[in-house]
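Trainee: Structure for this input, please:
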Amino acid sequence: MEPFGRAMTTALENARFDPASGEAVWIEEDYCAPPLAMERAEVLDDYFTEITVVDEDIDEAAGWQQIDDLPGLWEQILDQT
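Mentor: Below is the predicted model of the structure:
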């Protein structure tokens, strides 16, 4: 999936789970208008029913630091199965 496949894979592998909202959370650098347009069409809409893009002008590393304390999404899913 060019040009976004590697970035999206890395973002989703490191996704977090927000227990307060019950939502998956991740940081992804994106240049589409609207945001995540290509990713949604190719993959994301198959697995997520609602996607909210938080439009913040934030460095990617700083964004990951903001959600670093949340549990991993995939660990959460495995614990529930």
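Trainee: hey, let's count contacts and neighbours off CA atoms from now on
Mentor: Fine.
Trainee: Pull the residues that contact stretch 62-81.
Mentor: For stretch 62-81, the surrounding residues in contact (C-alpha atoms under 8 Å, 6 or more residues apart in numbering) are E13, N14, A15, R16, F17, D18, P19, A24, V25, W26, I27.
Trainee: Go ahead and confirm the third one touches E23.
Mentor: Translated: A15. No: the criterion here is C-alpha atoms under 8 Å, and A15 misses it with E23 at 10.2 Å.
Trainee: So for the two, which sits in the more crowded spot?
Mentor: A15 (22 against 15; other C-alpha atoms under 10 Å).
Trainee: Work out the gap between stretch 25-33 and the centre of the chain.
Mentor: 8 Å (C-alpha atoms, centre = their mean, to the nearest Å).
Trainee: to compare against the first, here's another:
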Amino acid sequence: MAYRFVRARPKEARLPELRERLDGGDLREMEPFGAAMTHSLTNAKFDPQTGEAVWVEEDYCSPPLAMERTVLDEYFDDLTVVDEDVPESAGWARIDDLPSLWDRVPTTS
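Mentor: Modelled structure (predicted):
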């Protein structure tokens, strides 16, 4: 499996909608990447030093995240694949000490 270490600047006003789509299962249903993207974004972290969301994404596209960009570009700017081939656990360990991206987003319910 291929995992990408990703950084992107959240579109703050759009994050409540993204949270709702993740919680509602809307994104999970997207084939073939929905389940992996839902897992990654649900566990995304926030880097307060850069103001970026960071996560590890399972991905097999060339270029990286080609299919996922149709969704990701709605909610993030300046998306950068920092590392195109990172072991999943090592990628998540890099950001383990950061706060959740979702701690900053008010819930709609």
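Trainee: TM between them?
Mentor: Laid over one another, the chains give 0.88 as their TM-score (TM-score structural alignment, normalised by the length of structure 1), with 77 aligned residues with a C-alpha RMSD of 1.1 Å.
Trainee: picking up where we left off before, closest one to E50 of structure 1 out of the contacts of stretch 62-81 of structure 1, please.
Mentor: A24 (10.3 Å; C-alpha to C-alpha).
Trainee: Can you say which helix or strand has the most centrally placed residue in structure 2 in it?
Mentor: For structure 2, the residue nearest the mean C-alpha position is L41 (3.6 Å; C-alpha atoms, centre = their mean). Using DSSP states H and E, L41 of structure 2 maps to helix 34-42.
Trainee: Map R6 of structure 1 across to structure 2 for me.
Mentor: The alignment partner of R6 of structure 1 in structure 2, by TM-score structural alignment, is A35.
Trainee: meant to ask about D30 of structure 1
Mentor: So, by TM-score structural alignment, D30 of structure 1 is matched to D59.
Trainee: S21 of structure 1 now?
Mentor: Aligned partner of S21 of structure 1 by TM-score structural alignment: T50.
Trainee: a strand runs through that match, doesn't it?
Mentor: No: going by DSSP: H, G, I helix; E, B strand; the rest coil, the assignment for T50 of structure 2 is coil, not a strand.
Trainee: all helices in structure 2, in order from the N-terminus.
Mentor: Counting by DSSP state H, structure 2 has these helices, from start to end: 15-24, 34-42, 69-75, 88-94.
Trainee: what comes up buried for the third one?
Mentor: Read that as helix 69-75 of structure 2. L72, Y75 (16 or more other C-alpha atoms under 10 Å).
Trainee: Mind giving me the packing neighbours of that helix?
Mentor: Applying 3 or more C-alpha pairs under 8 Å, 6 or more residues apart in numbering; DSSP states H and E, one finds that helix 69-75 of structure 2 contacts no other helix or strand.
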